[in-house]
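[1] sharing a model prediction with you, sequence too.
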Amino acid sequence: MKSRTFTFLLTALLIGTAAVTPLQASAQVNVNINIGAEPPPPRYERVPPPRKGYVWAPGYWNWNGHRHVWTSGHWERVRAGYVYQNANWYQDGRGWHLNKGHWKKDKHAKHHRDHRNDRHGHGKGYHCPPGQAKKGHC
């Protein structure tokens, strides 16, 4: 009887550890993409009408390990005190790098300002046209 109880407890402990371990490991993963191949020109995407409480994250060329694949634009729920940084590619001496879209703390956030429909001070529902952010126009 003691042997069966011990086996049961040991099995439960191993299963519990296995269930928690992947969560801890995935919380620390940071992916940088560095390749030699230039991404194709951005695709035209029709930007949907503004949606209260959300910002539009435009599509971008992602890298799947073998080639560029298009990732369509999507809505991101607004986060107070943060601004959404669109995905972008840049080149340096080591090749091409992808910065995936992410939220960044807004250093210039004013507590009374409504960020839900205001993208970088450009007005309600603003969306930077494809390729313009890379050129520094947005």
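    That came through, no problem. Numbers count the residues shown, from 1 in each chain.
[2] only C-alpha atoms from now on, for both contacts and neighbour counts.
    Fine.
[3] which residues touch E76?
    Neighbour list for E76: 54-57 [criterion: C-alpha atoms under 8 Å, 6 or more residues apart in numbering].
[4] so is it in a helix, a strand, or just coil?
    When classified by DSSP: H, G, I helix; E, B strand; the rest coil, E76 comes out as strand.
[5] still on that earlier bit, sort out for me which of the contacts of E76 are in strands.
    54-57 (DSSP state E).
[6] okay, now the one to match up with it:
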Amino acid sequence: MNRSIRLLAASAVLVVSGLSAVASASAAEVVIVAPGAPPVERFEAVPAPRAGYAWDKGHWRWDHGRYAWVPGHWQVQRVGYHWVPGHWVEHGPNWRWVEGHWA
């Protein structure tokens, strides 16, 4: 009986450690650095609110040595969270992109 309990506990520990390794790997952050400030944001009409979704406004993306505009789109809402839009942050002479996320 004790042996089966120890075996079950050891198996549970392995499963939990495996899940945490997968979760940390999927949360890997990609850092995007641009050598200059992004252009001024484009005006984009925000659509009427949509139940169960949050609007993610358009933004400039650094793509192969230049900025490219990415239009706004809907994000499926996560209950109990609010959407923090992605944004550029000045970091010394460069600019870094902070990905939009739920907080």
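    Perfect, thanks for sending it. All figures in this text were calculated on a predicted structure; none of them were measured in a lab.
[7] and R3 of structure 2, that's in a strand?
    No - R3 of structure 2: not assigned to a strand; according to three-state DSSP it is helix.
[8] that one matches what in structure 1?
    Residue correspondence to structure 1 (TM-score structural alignment): R3 of structure 2 is left unmatched.
[9] tally of neighbours for R3 of structure 2?
    For R3 of structure 2, the number of neighbouring residues by other C-alpha atoms under 10 Å comes to 8.
[10] now do it against S17 of structure 2, distance only.
    Between R3 of structure 2 and S17 of structure 2 the distance is 21 Å, computed by C-alpha to C-alpha, to the nearest Å.
[11] now do S4 of structure 2
    20 Å.
[12] comparing those two, which residue is more hemmed in?
    Neighbour comparison, S4 of structure 2 and S17: the larger count goes to S17, with 12 against 9 (by other C-alpha under 10 Å).
[13] who's in contact with Y60 of structure 1?
    Neighbour list for Y60 of structure 1: 42-43, 70-73, 87-88 [criterion: C-alpha under 8 Å, 6+ apart].
[14] how about the helices in structure 1?
    Here structure 1 has its helices, by DSSP state H, at 2-26.
[15] give me the nearest residue to N88 of structure 1, chain neighbours excluded.
    Leaving aside its chain neighbours, N88 of structure 1 sits nearest to N99 (5.4 Å; criterion: C-alpha to C-alpha, 6 or more residues apart in numbering).
[16] kindly apply the preceding question to W103 of structure 1 instead.
    Per C-alpha to C-alpha, 6+ apart, closest to W103 of structure 1 is Y84, 4.5 Å.
[17] for burial, what's the neighbour tally of that neighbour?
    Count around Y84 of structure 1 with other C-alpha under 10 Å applied: 20.
[18] list the contacts for it?
    55, 57, 101-104.
[19] much appreciated, bye for now.
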